[in-house]
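K.L.:
Next one to model:
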Amino acid sequence: MPSSRRTLLSGALAAAAAGAALPGTASAGSHGRGRRVPREAISIQLYTLRGIIGDDPEPVLSALADIGYRRVELAGTYGRSAAEFAKLLRRHRLRASSAHVGIDGDLDQVIADARTLGNQYVVVPYVNYATLAEWRAFAERLEEAGRKLRRAGLSLGYHNHAHEFAPVEGRRPFDVITSTTTRRNVHLEVDLYWAVVGGVDPVEVWRRDFPRVRQFHVKDRAPDGSFADLGKGNIDFARIFRATDVAEYIVENDEPKDALVTAQVGYDYLTRLRY
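P.N.:
So this is what the prediction gives:
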């Protein structure tokens, strides 16, 4: 690694550690009822760090490992093959337990890459359609793809934004997805920020679709509606986590001011939170 790049990331990581002590993160324990997020269940979506990864992901992966992460969720492999990226992950003792993928291309390649990378979950990150018929057709494709991936030992999921909770021709697309697909073939990765923006209670989503919700995108919402680092916004994660249980808690911020600060604050918030 060039020394200038190493120095830059070292400085950013030091700033991130300082940021972790800011009010809001340190007070996470004040919610306490004793339960906590298992460290081994904490992950981070690498999309959060896209702005600093550039053409060399290794310094960022090293920094995440230094923070304490042992899992990441992928959004591409930054110009590297699945085998090349898997090697980088192993070097830094990281596991790509989950990855965002599309299902309208070569599913055999999706499966092969997921196996190489060690994915357990593969998740469709975003679709949006204007008509109910298009949503139904997508949900049918999702179920079919989920069946194929399940037979390959993988779990296919769907990640929500806010628009899935707005009715299209009188019906919510989220309901189309959950009624057309089966829990055996398609799980849910609930983005807590977007669920709140969409006007729904994540706890109610979890209860209604239990046990299909296996992953949370843990993303906070500032009072003005923008994205916030964990503990700096107004989403009551303690209440949500107290009433639910998932396999992965994935830190994310779509527009971080400082991505490594976001990563450090997010990890510290989740490890300190009592609920």
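K.L.:
all contacts plus neighbour counts: C-alpha atoms, from now on.
P.N.:
OK.
K.L.:
can you give me the offset of the helix or strand hosting Pro59 from its chain's centre?
P.N.:
In the assignment (DSSP states H and E), Pro59 maps to helix 58-67. In terms of C-alpha atoms, centre = their mean, to the nearest Å, the gap separating the centre of helix 58-67 from the centre of its chain is 17 Å.
K.L.:
following that helix, which helix or strand shows up next?
P.N.:
Later in the chain than helix 58-67, the nearest helix or strand by DSSP H and E is strand 71-74.
K.L.:
now the helix or strand following that following strand: how far from the chain's centre is it?
P.N.:
Next along the chain after strand 71-74, taking DSSP H and E as the criterion, comes helix 82-91. Between the centre of helix 82-91 and the centre of its chain there are 20 Å (C-alpha atoms, centre = their mean).
K.L.:
So which residues make contact with helix 82-91?
P.N.:
Glu58, Leu61, Thr77, Arg95, Ala96, Asp113, Ala114, Thr116, Leu117, Gly118 (C-alpha atoms under 8 Å, 6 or more residues apart in numbering).
K.L.:
State the number of residues packed around the residue nearest to the second one when sequence neighbours are not counted.
P.N.:
In this case it means Leu61. If the residues on either side of it in the chain are set aside, Leu61 comes closest to His92, at 6.7 Å by C-alpha to C-alpha, 6 or more residues apart in numbering. His92 has 17 neighbouring residues, counting by other C-alpha atoms under 10 Å.
K.L.:
For the comparison step, fold the sequence that follows:
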Amino acid sequence: MTLPLASVQLYTLADELSADPAGSLERLAAMGLRTVEAFDFVRRPQELRAALDAAGLVSPTAHAPLLSDELWTPDGAIPTPAPEVVLEAAATLGARTVIDPFVAPERWATAEGVDDISERLNTLVERAAAFDLQVGYHNHAQEFVASFDGQTAYERFVARTDPRVQLELDLYWAVVGGQDPVALAASLGDRLLAVHVKDGIAPAENPFRPGAERFGSDALDQRRPGEGEVALAEALRAASAVQYAVIEYDNPPGDVFADIAASLAFLRDGGLAR
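P.N.:
Model (predicted):
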């Protein structure tokens, strides 16, 4: 199996990227990274593409909402444009797969809600193909709260989406959702395009469960790879077709660039990514 490419989700250094886009990307390139995963690119695709080109970086995967009118994140809500606007921006950016990063917990609480999410994403497969793009979904932990007929909401979603819909498995959030990340990664087979490589200690209870208070990223106990409870190496080895090992921190434990460098060393020194 060809090792996946190491990448980094730019949300990890959102503040640094906002303050100094060119300098931040150049620092990533200086670490030996060649691949990143863009976020919040729809309002500035040409600007971000130029900065990536200047740093010698590409963003084959990119996060943008496709399934919600407003995207809630732990750190604030983002209004969302129409899917065609997102797809056109992704094509300008040079992405190959647009990944929806978050669908609200209440929409995963019923079988009908899960089926609606699946159907909406299925309808985007051909629309994305017109832009020479694919679409995908990135999990948090709300997808593992409800179960229907012996399947988690996430499993139901996977079973009901077009096989061309790509999956990005966030290994930390899968653990927060009470899942075995190794078994889950193995079960997704060729659908699994990318994983988010993120370690830490899971909260005592799923923060996306019904009735839970909303939280900020600074409440998460995230750590450098190998210092938490997520079986990252085992999950990566179980992922038979994964193409991108995407470094991410919602709450970096220290200096964000040092944390990214530590994650990159974990991947490359461990023979888990190139």
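K.L.:
Superpose the two chains and report the TM-score.
P.N.:
Aligned and superposed, the two chains score 0.79 in TM-score terms (TM-score structural alignment, normalised by the length of structure 2); 237 aligned residues with a C-alpha RMSD of 2.3 Å.
K.L.:
Among the contacts of helix 82-91 of structure 1, name the ones in strands.
P.N.:
Secondary structure assignment (DSSP state E) places Arg95, Ala96 from those within strands.
K.L.:
Buried only: go through the contacts of helix 82-91 of structure 1 for me.
P.N.:
Listed as buried from these are Glu58, Leu61, Thr77, Arg95, Ala96, Asp113, Ala114, Thr116, Leu117, Gly118; burial here means 16 or more other C-alpha atoms under 10 Å.
K.L.:
Hmm, Ala238 of structure 1 is touching Tyr269, no?
P.N.:
No - using C-alpha atoms under 8 Å as the test, Ala238 of structure 1 is too far from Tyr269 to be in contact (10.9 Å).
K.L.:
Show me where the stretch 151-274 of structure 2 has its strands.
P.N.:
Counting by DSSP state E, counting those that start in this stretch, the stretch 151-274 of structure 2 has these strands, from start to end: 151-152, 166-170, 192-197, 199-201, 221-223, 244-247.
K.L.:
residue in structure 2 matching Val123 of structure 1?
P.N.:
In structure 2, the residue paired with Val123 of structure 1 is Ile99, using TM-score structural alignment.
K.L.:
now Val203 of structure 1
P.N.:
Taking TM-score structural alignment, Val203 of structure 1 has Val182 as its aligned residue in structure 2.
K.L.:
Can you tell me how far Leu273 of structure 1 is from Arg35 of structure 1?
P.N.:
As for Leu273 of structure 1, its distance to Arg35 of structure 1 is 8 Å (criterion: C-alpha to C-alpha, to the nearest Å).
K.L.:
of these two, who's got more company?
P.N.:
When Leu273 of structure 1 and Arg35 are compared on other C-alpha under 10 Å, the one with more neighbours turns out to be Leu273, at 24 against 12.
K.L.:
any idea what the more buried one aligns with in structure 2?
P.N.:
Here Leu273 of structure 1 is matched to Gly270 in structure 2, going by TM-score structural alignment.
K.L.:
contacting residues for its match?
P.N.:
When the contact criterion is C-alpha under 8 Å, 6+ apart, the partners of Gly270 of structure 2 are Ala233.
K.L.:
What's the separation between it and Leu236 of structure 2?
P.N.:
Taken as C-alpha to C-alpha, the spacing of Gly270 of structure 2 relative to Leu236 of structure 2 amounts to 11 Å.
K.L.:
rewinding a little: same list (the strands of the stretch 151-274 of structure 2) but as TSV, adding distance to Tyr11 of structure 2 and mean neighbour count.
P.N.:
Output for those, formatted as TSV (distance: least, C-alpha to C-alpha, whole Å; neighbours: other C-alpha atoms under 10 Å):
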stretch	distance to Tyr11 of structure 2	mean neighbour count
strand 151-152	28	15
strand 166-170	14	24
strand 192-197	12	26
strand 199-201	16	22
strand 221-223	15	19
strand 244-247	10	27
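K.L.:
Show me the one of these that comes nearest Val103 of structure 2.
P.N.:
Closest approach to Val103 of structure 2 among the strands of the stretch 151-274 of structure 2 (C-alpha to C-alpha): strand 166-170, 13.8 Å.
K.L.:
Identify the residue nearest whatever residue of structure 1 lines up with Tyr11 of structure 2 in space, chain neighbours excluded?
P.N.:
Residue correspondence, TM-score structural alignment: Tyr11 of structure 2 in this structure matches Tyr47 in structure 1. If you skip the residues right next to it in sequence, Tyr47 of structure 1 has Ala75 as its closest partner in space, 5.9 Å away by C-alpha to C-alpha, 6+ apart.
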